[in-house]
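A.B. asks: Predicted model and sequence follow; I will ask about them next.
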Amino acid sequence: MTMETTLLIIGGGPGGYVAAIRAGQLGIKTVLVEGAQLGGTCLNVGCIPSKAMIHAAEEFHKACHYAGDSPLGIRTATPSIDVGRTVAWKEGIVKRLTGGVGALLKKNGVQVVRGWARILDGKTVEVRGVEGGGSTGAGAANDAGGQTTRIRCEHLLLATGSEAVELPFMPFGGNVVSATEALSPETLPGHLVVVGAGYIGLELGTAYRKLGARVTVVEAAGRVLPAYDDELVRPVAARLKSLGVELHLESSVLGMSEDGKSVRMKNAGGEEVAIEADRVLVAVGRRPRTAGFGLESLMLDMNGRAVRIDNQCRTSMRNVWAIGDLTGEPMLAHRAMAQGEMVAEIIAGKRRHFMPAAIPAVCFTDPEVVVVGLTPQEAAKQGLDCIVANFPYAANGRAMTIEGTEGFVRVVARKDNHLIVGWQAVGSAISELSTAFVQSIEMGAQLEDVGGTIHAHPTLGEAVQEAALRALGHALHI
């Protein structure tokens, strides 16, 4: 079977499906190829399910807390958890979201071909259909399950995402799992060893601890969340300690023991030790998904393992585009979405460039961490003379009422004109402030703009205003 289209998108994750929806809205004939489930890693085994599991773990942890001596005066019986039902609830959320994506694609006239793509050249892709799959959407072809379809296109958009990094001496399988398997446990392990103290390892490690598992984290760097500065990380490290998470910093994993029941590790003192483990989560990072679909046939310019693009997401081959994790850091779903929308508009003839003033990054640890724009250290490296001011959550009334006084909001602004160049924050529910942070930078706000904006009381957002006021020298509540 042969098809012709204007735009062919490989990958139905956040970048790919947003590009397809926007292209459909603009009247571009579009085909989207996806071999697994629509929504990609983010909706199926990443952002959404992990936050669902984190929420479930937090609610269970609260219930356990209320069974003890709660200062709120709440008393409950000792709770238990049915992890199978928890996973089913999480899967229900995923199913509703992925189903919604499919409906939006169909509504906007996008043809979805279920199958695995292989690139033949910059204009031609061959798709091996998924058994029982086929095409959906406007003008859907007959069931293509098991068939091979050749698709010719004017524009080819690569949105294949990323994959978990596997340690060669500790391959996935059995008790060694990636985040994908960790998000759908059939049972809770007695002892979970997490390799890597980045955001994925800490998010899931903390969730498992709150669900009742013993958790040990092994990290090669000298502290957790090594990509962030000490001040931001300190409340997270303190919380891990209070939860009873065991940390082995400046330590390296050597592999599994012969019987597969222990993790071999070299600790900070150079000694080799073994840590018994019922399950091991390897969370040492993600890399662009470049293998298995014939990318090498295009001979594109690369940045290491990532596809090199310009500020319009064009690759080195004319009318071949790439977005999202395939193009390297920052590997964030919202970056991919913004790039996908832009590419669709450029193909439709609009004038667009991908030049955001800032892209927010959030760690859903306990407490949460947000980084937007330049940190004080990054501003100094760029030669900027900046004002840096913190406002602690402990001085925020709303933070007190939700028992979340650990953390702060920090603003970084130029000293000469008070232009805000960065925000960083750590605290309970701090992720919900990320929109205010990035919007102020994108709109070129100065400290006076934020300080002079009336913020609702009592809210956590008041900490944003107070940080700006403190930078100006007249904070009101500290």
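C.D. replies: Thanks, I have the structure now. Residues are numbered from 1 along each chain as shown.
A.B. asks: When you work out contacts or count neighbours from here on, use the C-alpha atoms and nothing else.
C.D. replies: Fine.
A.B. asks: which stretches of the stretch 151-300 of the chain form helices?
C.D. replies: 179-182, 199-210, 230-243 (DSSP state H, counting those that start in this stretch).
A.B. asks: chain center to the longest one, what's the gap?
C.D. replies: If you compare the mean C-alpha spot of helix 230-243 with that of the full chain, they lie 20 Å apart, counting by CA atoms, centre = their mean, to the nearest Å.
A.B. asks: One more: the second one?
C.D. replies: Taking the mean of its C-alpha atoms, helix 199-210 sits 14 Å from the chain's own mean (CA atoms, centre = their mean).
A.B. asks: And it, what's buried?
C.D. replies: By 16 or more other CA atoms under 10 Å, the buried positions in helix 199-210 come out as 199-210.
A.B. asks: name the helices or strands packed onto it?
C.D. replies: Using 3 or more CA pairs under 8 Å, 6 or more residues apart in numbering; DSSP states H and E, the elements in contact with helix 199-210 are helix 47-66, helix 179-182, strand 191-195, strand 214-218, helix 230-243.
A.B. asks: Now with 6 Å, please.
C.D. replies: When contacts are defined as 3 or more CA pairs under 6 Å, 6 or more residues apart in numbering; DSSP states H and E, helix 199-210 sits against helix 47-66.
A.B. asks: In three-state terms, label Glu126 for me.
C.D. replies: strand (DSSP: H, G, I helix; E, B strand; the rest coil).
A.B. asks: Is it possible to get TSV of the helices of the stretch 151-300 of the chain that adds distance to Glu296?
C.D. replies: Shown next, in TSV, are the helices of the stretch 151-300 of the chain (distance: least, CA to CA, whole Å):
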stretch	distance to Glu296
helix 179-182	27
helix 199-210	30
helix 230-243	40
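A.B. asks: second one coming, line it up with the first:
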Amino acid sequence: MQQIKTKVLIIGAGTGGYVAGIRCGQLGLDTVLVDGSDGLGGTCLNVGCIPSKAIIHAASKFETVSKAAGDGTLGITASEPAIDLSKTVAWKDGIVRKLNGGVAALLKKAKVKVIKGWATFQDAKTCRVESADGPITISAEHVILATGSEPVELPFLPFGGDVISSTEALSLDAVPGKLVVVGGGYIGLELGIAYRKLGAQVAIVEMAERILPLYDKALTDPVAKWLTDHGVELHLGARAGGFGDGKLSITTKDGEPLQLDADKVLVTVGRRPRTQGWGLENMGVAMAGPFVKVDDRCATSMKNVWAVGDLTGEPMLAHKGSAQGEVVAEIIAGHDRRFDPVTIAAVCFTEPEIVSAGLGPLDVSGRDDVITAVFPLAAIGRALAIEAGEDGGFVRVLASKTDHRILGVQAVGQHVAELSNSFAQMLEMGAVLEDVAGVIHVHPTLGEAFHEASLRALGHAIHI
């Protein structure tokens, strides 16, 4: 059996693991990265963030051409469009392969040894990897756990056949005639909206009383309006049951049984950390519920064992894992680092998009020391010029009444995802309203809405 000793062993090549590997290599640390699941880039690159956004982009293009058919739109007319989803998926797969190759090249440049295979730990610092070249035993001074997460499966709707997870939804060879989405969170809505744009009849079944229940109603109302306007069935406060003979059984919020016709049932009721099947129980690390417990250095309870990404808890976002991976690499190299962000902004790539950074109205409910100001995208020239001003979109700023420190920023509207970094940057830098108000924002851009919302919080918005 081949045996390897290394300074750093990383398990998982997702956004947390591969970024940790690159940074370790840059810092001159002997590093081995073991990848046994989705491929370099992990869930995000292979079956999550990137491919889903590619399908969403293609769906939006298809919708644009569809609008031009018949009477046309904006003076543009076109023939009725058709889609060959297998070709769309092939295009998406090409993007994934290109990015896979990019990650591989970056790891090679950083002199990180990548081993393909499934790792199983015998103790906290030693694992056995079943690789194509035979078993390998690896022992390390430091171990970084970056095993990511996996879709939650419902016991009465097991994945298989026409019951699919988000992974399978990104690789269908044809648009389903009728798609039922179980779960009204961001994953289900992103994919459900994309398939509605592609021509599928879509129904959404959500246990909560409204979609995207983790966001406040003002943010989700424009999304709910889009769904209603585009003929998406919403079954809120409802529970899904079994699936058979092309029908999904549900119980409505009134307790009535109902059968929904479905060619495919997409189950998106959440994700859970991938803690099974690789010997976590042999490592002696403390847990925090289903997650691995870490401190502000991403250190576990076992010395020199670290954890990053979805394995460590909410928010389960790729950019959080990447940031944690950098922090851990630098700590191992002797730097004084902590993972203590002011905010980790989140984006829903729905129609329209939603961004949230920092505190929202639900977090400050009942407080009288907070200023809240909203500026509608309907008053922004750029929004109107790109058909992004008529869907109820807005930017909202929350700030302290006493010192005007910005506490949170949210937005809903087309293309607002691109504002998320500006929101996070201002919060991370401890900006006050006057800081945003004092920046000359470029005209015409959607970012002007952030400027105007801050001016409105100060009592003197210009364009409203």
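C.D. replies: In hand now; what should we look at? Everything quoted here is computed from the prediction, not taken from an experiment.
A.B. asks: Of all the helices of the stretch 151-300 of structure 1, which one is nearest Gly452 of structure 1?
C.D. replies: For Gly452 of structure 1, the closest of those is helix 230-243, at 26.3 Å, according to CA to CA.
A.B. asks: what range in structure 2 matches the closest one?
C.D. replies: Aligned by TM-score structural alignment, helix 230-243 of structure 1 corresponds to residues 217-230 of structure 2.
A.B. asks: now, which of the buried residues of helix 199-210 of structure 1 sits nearest Gly134 of structure 1?
C.D. replies: Closest approach between the buried residues of helix 199-210 of structure 1 and Gly134 of structure 1, by CA to CA: Ile200, at 33.7 Å.
A.B. asks: burial measure for Arg351 of structure 1, as a count.
C.D. replies: By the criterion of other CA atoms under 10 Å, Arg351 of structure 1 has 10 neighbours.
A.B. asks: what do we get in structure 2 for it?
C.D. replies: With TM-score structural alignment as the criterion, Arg351 of structure 1 pairs with Asp336.
A.B. asks: how close does its match get to Ser420 of structure 2?
C.D. replies: From Asp336 of structure 2 over to Ser420 of structure 2 the distance is 28 Å, taken as CA to CA, to the nearest Å.
A.B. asks: same thing with Ala307 of structure 2?
C.D. replies: Following CA to CA, the distance that separates Ala307 of structure 2 from Ser420 of structure 2 is 26 Å.
A.B. asks: who has more neighbours, those two?
C.D. replies: Neighbour count, other CA under 10 Å: between Ala307 of structure 2 and Ser420, Ala307 has more, with 30 against 20.
A.B. asks: returning to what we had before: so which of the helices of the stretch 151-300 of structure 1 comes closest to Thr375 of structure 1?
C.D. replies: Short answer: helix 230-243, nearest of the helices of the stretch 151-300 of structure 1 by CA to CA, at 10.6 Å.
A.B. asks: which of the residues in the closest one are buried?
C.D. replies: 232-237, 239-240.
A.B. asks: helix, strand or coil for the match of Arg351 of structure 1?
C.D. replies: coil.
A.B. asks: For it, which non-adjacent residue is spatially closest?
C.D. replies: Of all residues not flanking Asp336 of structure 2 in the chain, Glu330 sits nearest, at 7.7 Å (CA to CA, 6 or more residues apart in numbering).
A.B. asks: which SS class is that neighbour?
C.D. replies: Strictly by three-state DSSP, Glu330 of structure 2 counts as helix.
A.B. asks: Any figure for the gap between the counterpart of Ile187 of structure 2 in structure 1 and Val217 of structure 1?
C.D. replies: For Ile187 of structure 2, the aligned position in structure 1 is occupied by Ile200, per TM-score structural alignment. From Ile200 of structure 1 across to Val217 of structure 1, the span is 12 Å (CA to CA).
A.B. asks: got it, and Arg410 of structure 1?
C.D. replies: 28 Å.
A.B. asks: the more surrounded of these two?
C.D. replies: Taking neighbours as other CA under 10 Å, Arg410 of structure 1 and Val217 compare with Arg410 leading, 26 against 23.
A.B. asks: Contacts only, for that one.
C.D. replies: 389-390, 423-425 (CA atoms under 6 Å, 6 or more residues apart in numbering).
A.B. asks: 10 Å instead, please
C.D. replies: By CA atoms under 10 Å, 6 or more residues apart in numbering, the residues touching Arg410 of structure 1 are 232, 371, 375-376, 388-392, 422-426, 463-464, 466-468, 470-471.
A.B. asks: how far is stretch 313-328 of structure 2 from where the chain is centred?
C.D. replies: That offset, for stretch 313-328 of structure 2, works out to 12 Å (CA atoms, centre = their mean).
A.B. asks: what's around Thr459 of structure 1, how many residues?
C.D. replies: As a burial measure, Thr459 of structure 1 scores 13 neighbours (other CA under 10 Å).
A.B. asks: average distance between the biggest helix by length in structure 2 and structure 1?
C.D. replies: Secondary structure of structure 2 per DSSP state H: the longest helix is helix 85-109. Average distance, helix 85-109 of structure 2 versus aligned residues of structure 1 after superposition (mean CA distance after the TM-score superposition for structure 1): 0.5 Å.
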